[in-house]
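Peer 1: This is a predicted model, with the sequence first.
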Amino acid sequence: MSANHLIHEKSLYLLQHAQNPVDWYPWGEEAFAKARAEDKPIFLSIGYSTCHWCHVMERESFSDDEVAVLLNERYVSVKVDREERPDIDAVYMQVCQAMTGSGGWPLTILMTADQKPFYAGTYLPKVPKFGKPGLVDLLTGVGDLWKERRDELLAAAEEVAAFSAQDRSRLSTRPEKGLLRSAVQLFRQGFDPGNGGFSPAPKFPMPHNLLFLLRYSELERDAFARKMAETTLVQMARGGIFDQLGGGFSRYSTDAVWLVPHFEKMLYDNALLSFAYLEAFSVTGNVYFRTVAERTLSYVLRELHDGSGGFYAGQDADSEGVEGRFYVFSRAEVLNVLGEEDGAVFCDWFGISGMSVPNLLQQTDFASPDPRIAGLCERMYAYRKARAELLTDDKMLTAWNALMLAACAKAFRVLGDERYLAAAQGCRRFVAEHLTDDRGRLLVRFRDGEAKGMGQLADYAFYSWALLELYAADFDPSCLAEACRMADLMRDLFYDEVRGGFFLYASDAERLIGRPKEVYDGAMPSGNSMAAQVLVRLARLTAEPERMRQAEEQLAFVAGNAGTYPAGYSLGLLAMAEMLYPTGEVVCCSAEDVVPPEFLDLLERSHAAAVVKSPKTAAELSRAAPFTAAYPVPDTGSVLYFCRDGRCAEPVGSVAELAELMRKW
């Protein structure tokens, strides 16, 4: 079997299809020129390397000679890795949702050579089943229509393209606390009190929702908001969605109790969930949350870290051609590995009877295991690694690495472990060295020595946020300066000066049939929500009027879009909370370059924004935050300044005095 046009790509997902009999092309002018020259429509398939149903469709259809003949004779076939080209994925997923009412991957699009779609769907079996049309029937029927009634397809394509070109973002409005209260009420209505989460099956972790509820519970002393977050965090960690042996979370649960997951593990989920569990530990003091955070971070650092600073995208759901096979055990298998006595202890603790996903849902004392359990888990983990191997997608994505960088920075602040600070700083160096071009602009991904793709909104927004999280850990002013530079680039490249908000891809990027603005927070926070976080934080840290104006504009844009369903904009609401509930700003002027742990702990608990000025950092800090030039550095000790809501207190000389001052103010 000869390879197709994907053979020279670096994307693992595209390479998984490089030996298909389908004559696949990567997205690009070569494919579109061929379609025009041969007068054929485009068959566009979008997916990612760890997607179970993408694997199924590849085995059933794209490796099948009958399907290949149809595609090769009547279509030009194009493959896209959604993680490398989130812009293409976003545009055509929006089309799919508009045409069918739902979406997902693999995403299947039929379109003209000028990229205008007339059919959209997701997974299609080769022949009709599960209530889904068969791919062969679809390809045959549309192929006939293309020859006999093409005008109908072209008319539909024009209509869809016109829809995609519309800007459906709403007009800006004033942020207000009522939006936050409305979001909490919506979460109350959907909350599952027994199992946690806010929907029936399937259930997605959505850590940004939990971060919002935890913060709201502090701001408004809302015990039930805290209970919703805590219950969900506990139940997820007890379920099979959390890998009880190796740590880390799968992408979502297929049931209502978090027992049986969709087994792929993604970097972005584990980064954001680590962040959420760390925040929960900081807020509640519950050591179980600390344990889950540490085990999740350990999983990522052990299995998704490339050794030079970057983090891989994720691990597959399938092994040996079966989804979840890697993670499940039978009781007999466990007894064979551990012996009768130890095996029985393990199975009883983790609820293993038939073929089972280890879980703690039946354990009431789940946070206090038998002392033997840790050792038994190590033995079963080693056995599992030897029994089967998971495919790891070793591409490194800027946006997802930024989320992990932020999680590691927070882990250092909350837990005080230098390993996490080193990981965060190493990731920053990796992005600077491998995911930044010679103009200082971000790229989308790095794999096998190649960096590719013009950075998109999420890359800039997430990385700016990560730099600010790292600045709050090491107070290196170059982090703050780089966050300012990235935010300025974000504004220059993506901002809509007419209607407000940020577009998904840059003004000088390849133009698609639409240029969407994503505001809704889905499985990952939207770029617009994260941009609001960044702009608000920079306004607080730099005290620059222009940055405050930009922050206010972006908050107004998020507020305007969040009005119809505020629970879908939780990260944007978190940014609003920083403005609506001022926590204060701190300037620490110190003769020493070392920041004491108690200072980090106070900032973490109070959510105050802080800059630290020392003889070593003074010059660079004053360039990023010019107002700090007026603050003198003492010859010995520290002087701490605190301001809140436009008024400043007398300076104090110790963290204990600052804590007391913040409590009173």
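Peer 2: Ah, there it is.
Peer 1: use CA for all of it now, contacts and neighbours both
Peer 2: OK.
Peer 1: Phe107 touches Thr122, doesn't it?
Peer 2: I think there's a mix-up here, since residue 107 is Leu and not Phe. Yes - with contacts counted by C-alpha atoms under 8 Å, Leu107 reaches Thr122, the gap being 4.4 Å.
Peer 1: Same question for Gly197, what's its three-state structure.
Peer 2: Secondary structure, DSSP: H, G, I helix; E, B strand; the rest coil: Gly197 is coil.
Peer 1: With adjacent residues omitted, what lies nearest to it?
Peer 2: Thr232 (5.3 Å; C-alpha to C-alpha, 6 or more residues apart in numbering).
Peer 1: List the residues that contact the one you found.
Peer 2: Going by C-alpha atoms under 8 Å, 6 or more residues apart in numbering, Thr232 touches Asn195, Gly196, Gly197.
Peer 1: want to compare, so here's the second one:
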Amino acid sequence: MEKKPNRLAQESSPYLLQHAYNPVDWFPWGPEALQKAKAEQKPILVSIGYAACHWCHVMEHQSFEKEDIAQIMNQHFVCIKVDREERPDVDQVYMDALHAMGVQGGWPLNVFLNSDAKPFYGGTYFPPQNWVQLLQSIADAYTKSRAELDSSADQFVQHLQQSELAKYGLQQANATFTPEGFEQMFASLSRRFDLKRGGTGGAPKFPMPSIWRFLLRYYHHSQNPAALEQVNLTLEEMAFGGIYDQVGGGFARYSTDEEWLVPHFEKMLYDNGQLLSLYAEAYQVTRNELYQQIAMETIAFVERELTSPEGGFYSSLDADSEGVEGKFYVFTQAELTELLGEEAALAASYYNTTEAGNWEHGVNILHRHQTDEAFAADQGMTLEEVQAHAQHWKDTLLQARAQRIRPGLDDKILTSWNALMLTGLVDAYRAFGEPKILELACSNARFLISHLKQGNQLFHNYKEGKATIDGFLEDYALLIQALLGMYQITFDETWLKEARKLTEYTLTHFFDPEEDLFYFTSTAGEQLIARKKEIFDNVVPASNSVMAMNLHFLGLFLGKERYSSLSDKMLSKVRDLVVQEPSHLANWASLYSLKLKPTAEIALVGPEAHSFRNLLQQHFMPNALLVGTKEENSSTLPLLEDRTAPNGQTTIYVCYNHACQLPVTSVAEALDQVSHI
């Protein structure tokens, strides 16, 4: 029987399009569905997921593709499908509702609402039999016990509308940022370290880049070797594990086991952008060549598989291909032998593959147990020989993999996730100085400004020439952060001006002066049943923590005390929680590290300003900013006012707290001055 399209066939989201031929009468989120529910007094089912979500696919195949189940859904409910990546605001509200119900969150997220869009029940994945029973019991309860369900929904909405600060008892600001509080954060985090395999806790293991980036800052400040040891252990274990694509580069979303071996195979842009920043910064600190290799291979993966012809970055690659999770990435030993010939035995030792397979169904996930140096010593080979072999194996296997049926590509372009990758490229360019990285970064930055910005307003999404959803705070915060980085690696003041305009827009449309924090949604956007503020740093840093850090740096770049002061106020609001629970507020913790000592303002003036900058930024200087110009008096930036290059000699000015060191003319002297701040 020929399948008929439903309303989702008109949408651009790949996730919604996956459901466009379900027999379920799906609506996209919007006024049409909400009005229908009110007019017919029907309960609403909101089903939320994303294109690379394995269990979302499973539930679709088991339930949403089945005529008999769809009939029950269509008869009793107004059914709405939401792509959580397109509508993080909707996802955030109903995920919070699920938590208020005492249910562990995850996707697919299935929430039942009354006709006023207020939630009264929810869950995640349901097997088909359980799903049918649930649908029937909720339909029955909605008919017979409507008043009770409405009362329950009103209570959940009251909970959702409660301020995050009130919920966690943070009404009083604490503006003291002390070394003791900083040490307490490390002590709290260290109790959760996995000292054997890196990361925190047991399975499943998520990379959580914000935690390790904070630890690099803590180490920079404290020189406590235990912090760097845990960062190195974690980064090496991840780089050697199956969570990292040993053939094609790039990281999967998380590891299902505690040894980083078996990934959930989807690859997300937001993970790879942040991990690129992490490995680049770790390279600056350690000069470990493994970190440079991982960073460069990750960039190659993004350029090869996630870059649009226009310069934007696509969102993700699915975990599944041909309906099987990980099929694209794994090899049997027989396949490896056929492809690598007489080198297969050596490759098997390097990648720890076996005839029986190291995963299910006799297949192997390629992973490593030791450094190239250690492997070379074990095999009686030189390091150069091992690296030449490994590169040959990667090239051969990548070519073989290219013949396979590829995982699904989520080709929507999101401003926030692009900005995370753009920041990753900025950090990688700082660390490695490769011109190709700068080209890729500039191309993406130009794309975002020209296609996802209209006036001073951002859009969240872009596909096939259209941007349709108003930007959220995460879009503004993460793009401002990336633009501050773009200025510092180019000294092109256009990027700084764009960052300032976007900041002013957020202060007008997102800011809550009563709490000194920003809402996730704009006053100009759709008003949901609750207007949320994002405080906790998760896999992606909270938009408020990113804005607070942006304001810290912008206040210095532009000489705007109100920005600097607001940054202090924002951190002071959550300070007690940051000190107690740094694992959930790791980006806030990084901001805290900036407040312990003055930020170094490094101004470069003269013909070699750019080459001096490139030398300076190879060093890890988390509490410093760079400004520069080749020509005197060619900038309007306060930090470059009255800065000269005597006798045409490039001069470096290191200042902090409105006080400057003596001008110097070499990078070494400037670094020495920074180290003594």
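Peer 2: Great, that's in hand. Since the structure is predicted, the reported quantities are computational estimates derived from the model, not experimental observations.
Peer 1: Report the TM-score for the pair.
Peer 2: Once superposed, chain against chain, the TM-score is 0.95 (TM-score structural alignment, normalised by the length of the first structure); 653 aligned residues with a C-alpha RMSD of 1.8 Å.
Peer 1: For Phe193 of the second structure, see how far away the aligned residue in the second structure for the residue nearest to Gly197 of the first structure is.
Peer 2: Thr232 of the first structure maps onto Thr234 in the second structure, with residues paired by TM-score structural alignment. Taking C-alpha to C-alpha, to the nearest Å as the measure, Thr234 of the second structure falls 9 Å from Phe193 of the second structure.
Peer 1: what do these two both touch?
Peer 2: Gly199.
Peer 1: what's the mean deviation for the helix or strand containing the match of Thr232 of the first structure versus the first structure?
Peer 2: Element membership of Thr234 of the second structure [criterion: DSSP states H and E] is helix 225-240. When the first structure is overlaid, helix 225-240 of the second structure sits 0.6 Å from its aligned residues on average, using mean C-alpha distance after the TM-score superposition for the first structure.
Peer 1: Following element in sequence after that helix, please.
Peer 2: Following helix 225-240 of the second structure toward the C-terminus (DSSP H and E): strand 254-255.
Peer 1: which residues in the first structure does that following strand match up with?
Peer 2: With TM-score structural alignment as the criterion, strand 254-255 of the second structure aligns to 252-253.
Peer 1: and if you look at stretch 399-417 of the second structure?
Peer 2: With TM-score structural alignment as the criterion, stretch 399-417 of the second structure aligns to 382-400.
Peer 1: which of the residues in the matching stretch are buried?
Peer 2: Using 16 or more other C-alpha atoms under 10 Å as the test for burial, stretch 382-400 of the first structure gives Arg384, Leu390, Thr392, Asp393, Asp394, Lys395, Met396, Leu397, Thr398, Ala399, Trp400.
Peer 1: Skipping its backbone neighbours, what lies nearest the first one in space?
Peer 2: Leaving out its chain neighbours, the residue that sits closest to Arg384 of the first structure by C-alpha to C-alpha, 6+ apart is Phe326, at 6.9 Å.
Peer 1: Next: the third one.
Peer 2: In space, and not counting its chain neighbours, Thr392 of the first structure is closest to Gln315: 4.4 Å by C-alpha to C-alpha, 6+ apart.
Peer 1: what about the equivalent of that neighbour over in the second structure, how many residues close to it?
Peer 2: Gln315 of the first structure maps onto Leu317 in the second structure when the alignment is built from TM-score structural alignment. Counted with other C-alpha atoms under 10 Å, the neighbours of Leu317 of the second structure add up to 24.
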